[in-house]
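Enquirer: Show me how the following folds:
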Amino acid sequence: MPGRPIIPPGSPPPLAPYSPGMKSGEALYVSGTLALDAEGQLVGENDATAQTRQVLESIKSVVEAAGGTLADVTFNMIFLKDFADYPKMNAVYAEYFPQPSPARYCIRADLVKPEFLVEIASIAHISNG
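Expert: The predicted structure is shown next:
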């Protein structure tokens, strides 16, 4: 089943050849999302709380553009530059994903640019009717 790209209005220009989201059937795959505004500028320099909020707002816009809500997200892959930022990320994450929360994992990783502290990719399942 071919997918269709999901590109919400106000999406930042991609840093590489990818779509913000790809929907195939009821599955929505949201690309690894960084803290960028509509002009592609970093939001929240040295601030994991602000970056997490920007990342989750961007993911929310992709999910909504595909016809869903954050309640449709079933899995999140979280990447942190530094585990010292885990409590900050987790506090914001809990605001967006209350119980029952999606499955997830969180790892420490070098991100595409040193100024990025948080990256999250998501999978959602959105009913077509």
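Enquirer: CA only for contacts and neighbour counts going forward, please
Expert: Will do.
Enquirer: who does the helix of greatest length in the chain touch, helix- and strand-wise?
Expert: In the chain, assigned by DSSP state H, the helix with the most residues is helix 48-65. For helix 48-65, the packing partners by 3 or more CA pairs under 8 Å, 6 or more residues apart in numbering; DSSP states H and E come out as strand 27-33, helix 86-96, strand 118-125.
Enquirer: For Glu57, which of those is the nearest?
Expert: Shortest distance between Glu57 and the helices and strands packed on helix 48-65, using CA to CA, is found for helix 86-96: 8.9 Å.
Enquirer: The closest one: which residues count as buried?
Expert: Of the residues in helix 86-96, those buried by neighbour count under the rule 16 or more other CA atoms under 10 Å are 86, 88-89, 92-93.
Enquirer: Residues contacting stretch 19-38, please?
Expert: Applying CA atoms under 8 Å, 6 or more residues apart in numbering, the contact partners of stretch 19-38 are 1-7, 10-14, 18, 42-44, 51-52, 54-55, 58-59, 62-63, 66, 116, 118-128.
Enquirer: how about this one, so we can line them up?
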Amino acid sequence: MTTRTVLSTEGAAKAVGPYAQGTRVGDLVFASGQLPIDPATGAIPDGVEAQTRQSLANLAAVLAAGGASLASIAKTTVFLKNMDDFAAMNGVYAEHFPAAPPARSTVEVARLPRDVLVEIEAIALATGANA
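Expert: Here you go, the predicted model:
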């Protein structure tokens, strides 16, 4: 029987509700939507580019807690407050996935927690030490 493991790391912002930062089931790691909150200070950077960088840093930390990495992501979902920010978000996103990027959906939403501009979730394959 495959077990489900709740993931938690100080390297990413704490969940802002009753959910885990991520879970691992077998060799799959499911990272909850990562907000652009600096885990050390609780600050939210200005602008969609800086917020995308912080969300991806938080995402990487959660994935690492489950034995995965940005390179092992199979699928992401990006939630944007304003689709006019797509190009700016996409530029930063592309820096983190220079070759063989994962499948992705990007959707505009009416509002995100803490009134941030972007949130990113992912499903990845565990390949690291925790695999």
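Enquirer: Let me know the TM-score between chain one and chain two.
Expert: With the length set by TM-score structural alignment, normalised by the length of structure 1, the two chains reach a TM-score of 0.90; 128 aligned residues with a CA RMSD of 1.7 Å.
Enquirer: Now, of the contacts of stretch 19-38 of structure 1, which are buried?
Expert: When the contacts of stretch 19-38 of structure 1 are checked for burial by 16+ other CA under 10 Å, the buried set is 5-7, 11-12, 43-44, 51-52, 54-55, 58-59, 62-63, 66, 116, 118-126.
Enquirer: so what's Ala94 of structure 2 closest to, chain neighbours aside?
Expert: Nearest residue to Ala94 of structure 2, sequence neighbours excluded (CA to CA, 6 or more residues apart in numbering): Pro101, at 7.9 Å.
Enquirer: any idea which residue sits dead centre in structure 2?
Expert: Most central in structure 2 under CA atoms, centre = their mean is Leu59, positioned 3.3 Å from the mean C-alpha point.
Enquirer: how close does the closest residue to that residue other than its chain neighbours get to Ala61 of structure 2?
Expert: Leaving aside its sequence neighbours, Leu59 of structure 2 sits nearest to Gln34 (CA to CA, 6+ apart; 5.9 Å). Relative to Ala61 of structure 2, Gln34 of structure 2 is positioned 10 Å away (CA to CA, to the nearest Å).
Enquirer: Ile123 of structure 2 too?
Expert: Ile123 of structure 2 sits 14 Å away from Ala61 of structure 2, taking CA to CA as the criterion.
Enquirer: With Ala71 of structure 2 instead?
Expert: 13 Å.
Enquirer: Those two - which one has more neighbours?
Expert: Ala61 (23 against 17; other CA atoms under 10 Å).
Enquirer: Now tell me what touches stretch 88-97 of structure 2 from outside.
Expert: With CA under 8 Å, 6+ apart as the test, stretch 88-97 of structure 2 has contacts from 48-49, 52-53, 56, 70-71, 101.
Enquirer: mind redoing it with 7 Å?
Expert: 48-49, 52-53 (CA atoms under 7 Å, 6 or more residues apart in numbering).
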